[in-house]
Structures are given as structure tokens and as C-alpha cells.
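> Test case, fold it:
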Amino acid sequence: MEEIRHQITMTYTLPMLKKSVRRYWLKSLGWRYFLAMLFVGFCFISALIKKDTSWMMGAFAVIFTLGLLFGISTYLNNRYHVLGTFRALQNPEVTIKMYDDKFALSSELGEGEWPWSAIKEIWRYPDTWLVFLARASYATFPLNVIPQEAQEFILEKTQAAGCKIK
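Model (predicted):
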């Protein structure tokens, strides 16, 4: 049996997960989305003020509405998924076991093992990391319970496997 290098129990709170959802939403949409929405919103409001009834006003209205709906649905979908999983836990704890060639996550909902190469990206914040196993699927790692040595181990293993660290 392989030796466990680090084993940590991570406890989650509702404020922590809400903050992670907000961070994911802001970073995944990016500044270009918000800049584009500001520009289209400005054009739309300008056309409304001028009482413009041309096709351009209609185009701005449609683009602005669809852009808003996209941003809102992205946020709500992620929030529903993350908070739904949190609420399904009687005990909001997840245990991570780290080995040389893989890691395992387990909670009362189940467990899984992945090679380090399964982690595609890590978004680092001062209090948490968002660890991506797929494009829109991430785990929140609260850093207050992960010792510095274990954080360095995670970074070393994921970087060696080609993970993007941001």
C-alpha cells in the first residue's frame, strides 16, 4: 500500500463557499465581459434617452438582455451546484489524502481518487484555492487548514503534471 504523504480534513462554511462562487464567476466571465456589458448598456441607455426607435436600439436591447441573462445564469448555476452539494452534507468536511502519484478526496457523499494530472488549473487566493478537475468543475481548498508544507507539495505535484497555476 502506498504511503500517505499528507492527510487533511477541510471544513467548509457557507460564507467561504459563497465567496468561492463569486470569485469563480468574476474570473470566469473576465473583465472583457464586464467592459462589453458596460459599453452595450451605455449604448442601449443612450438610445432610450434619445427615444431612438431604429433597429440599432433593438439590437442593443437584445444584446444587453442576453448578456445579462448569460452572466446571471452562469452565477446562479454555479451557486446552485456548490451550495446544493454543501447543503447535502450533514458534516461539511472533506478529507484529502495526498500520495506521490495521486490524491483522494472523500466525504460522506462519496470518495474518489485521481492522478495529479487530473488537476488542470489552480486559482490561488489568500484564503482559498479553487482547484479545477475540469473546465467548470472545481473544489475549494481552504488554506487555513492546509499546512504550508502540504500546499507546496500540491503545487509541486500539479506543476510537474502540467497544471496551470494562477
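> Only C-alpha atoms from now on, for both contacts and neighbour counts.
Fine.
> Give me the packing partners of the helix or strand Trp31 falls within, helices and strands only.
Here Trp31 sits within helix 14-49, counting by DSSP states H and E. The contact analysis (3 or more Cα pairs under 8 Å, 6 or more residues apart in numbering; DSSP states H and E) places helix 14-49 against helix 55-88, strand 128-134.
> can you pull the contacts of Phe141?
Applying Cα atoms under 8 Å, 6 or more residues apart in numbering to Phe141 gives the contacts Met10, Thr128, Trp129, Leu130, Val131.
> For the comparison step, fold the sequence that follows:
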Amino acid sequence: MTGQKALWAAEAVLIAFLIWLLWRGEQGWLIGVISVVVLLPPCLIITVWIAHYRNTVGKFRRMSSHQAEFTFLGEGLEIVSELGSAKIPWSGVTEIWEKPGYWMIFTAPSQFMTLPVQTISPTDREFLRSKVASATPQES
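Here you go, the predicted structure:
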């Protein structure tokens, strides 16, 4: 979402234009069309985000232990929880954002797993960094 700065700027300009038209007292079908064109994209984004959030948090809440086990292997990363398991090859990990208390392991744009790092040894952290070239510290 942040990579689309030009689209966000255009959306802000269109919303300002719509407010200006309404403030001037403009009415009619043209205002209705402009309103739909301007307000539909943010409404769709919000709706999709809410659906994604409820789906993700719903899966987490269905777990009785709220835990998953990460295993770092030579060929990839294995994740096991009570909901199932997955093996992700290192080539499937696109980048890692290193936050102070956790890492975000990305497998696709906007698709990531959160890995708390309090219990991970420095050796395992270095192993993980060595497997993913784009492991970078990120400001929180």
C-alpha cells in the first residue's frame, strides 16, 4: 500500500475536489458519479482489509495454544501448529524485517509470518540471516 504513493495522492486530491464541489452546493448526477468513483476505492480497500484481518485473527483464535514451532532446516523453514504444518524452501522467503522483539518473514508481497525472537539463539538468527539475503533491520 505504501508503494502506491501517487495513487494515494490522486485519491486525496479527488476527495478534496469532491468536498469542494459539495461545499459549493453542486448537485445532480455528476456529483453522484464523482462520489462513487472517489469513495469506492477506499471503501473496497477497507472492506478487503477487514475480511483479511477477521480471517487471520479467526484462525489464530481457533488455536488453543496460540503457538507454532519454527524449525530452521538446511533446505528451508518448517512451521508446525495445531492447525497444520508447512515447509517453505529458502527461495520462497523473499525478505525478513528485523523488528526489536520479532521478525517478519515475508513469503510474498503482503504475506508474512511473525517470529518472536526472544527465545531464538544468536546462532540461529545468523543462520536465518545467511539463508535470506534481504534480511534487514526495520525501524518500528
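> to the chain's geometric centre, what's the distance from the helix holding Trp31 of the first structure?
16 Å (Cα atoms, centre = their mean, to the nearest Å).
> and the angle from that helix to helix 55-88?
Put simply, helix 14-49 of the first structure runs at 170 degrees to helix 55-88, going by axes from the mean of the first three to the mean of the last three Cα atoms, to 10 degrees.
> and the residue nearest the centre of the second structure, how far is that from Leu21 of the second structure?
Closest to where the C-alpha atoms of the second structure average out (Cα atoms, centre = their mean) is Ser110, at 3.9 Å. Per Cα to Cα, to the nearest Å, Ser110 of the second structure is found 36 Å from Leu21 of the second structure.
> How about Leu83 of the second structure?
Look at Leu83 of the second structure and Leu21 of the second structure: by Cα to Cα, they are 52 Å apart.
> the more surrounded of those two?
Shown here are Leu83 of the second structure and Leu21; by other Cα atoms under 10 Å, Leu21 has more neighbours (14 against 11).
> list the contacts for that one?
Contacts of Leu21 of the second structure (Cα under 8 Å, 6+ apart): Ile31.
> Also His66 of the second structure?
For His66 of the second structure, the contact set (Cα under 8 Å, 6+ apart) comprises Phe60.
> change it to 10 Å
By Cα atoms under 10 Å, 6 or more residues apart in numbering, the contact list for His66 of the second structure reads Lys59, Phe60, Ser81, Glu82.
> out of everything not next to it in sequence, what's closest to the equivalent of Leu105 of the first structure over in the second structure?
Applying TM-score structural alignment, one finds that Leu105 of the first structure aligns to Ile79 in the second structure. Spatially, and ignoring its direct neighbours in sequence, Ile79 of the second structure is nearest to Phe70 (4.7 Å; Cα to Cα, 6 or more residues apart in numbering).
> mind checking what the one you found lines up with in the first structure?
For Phe70 of the second structure, the residue aligned by TM-score structural alignment is Ile96.
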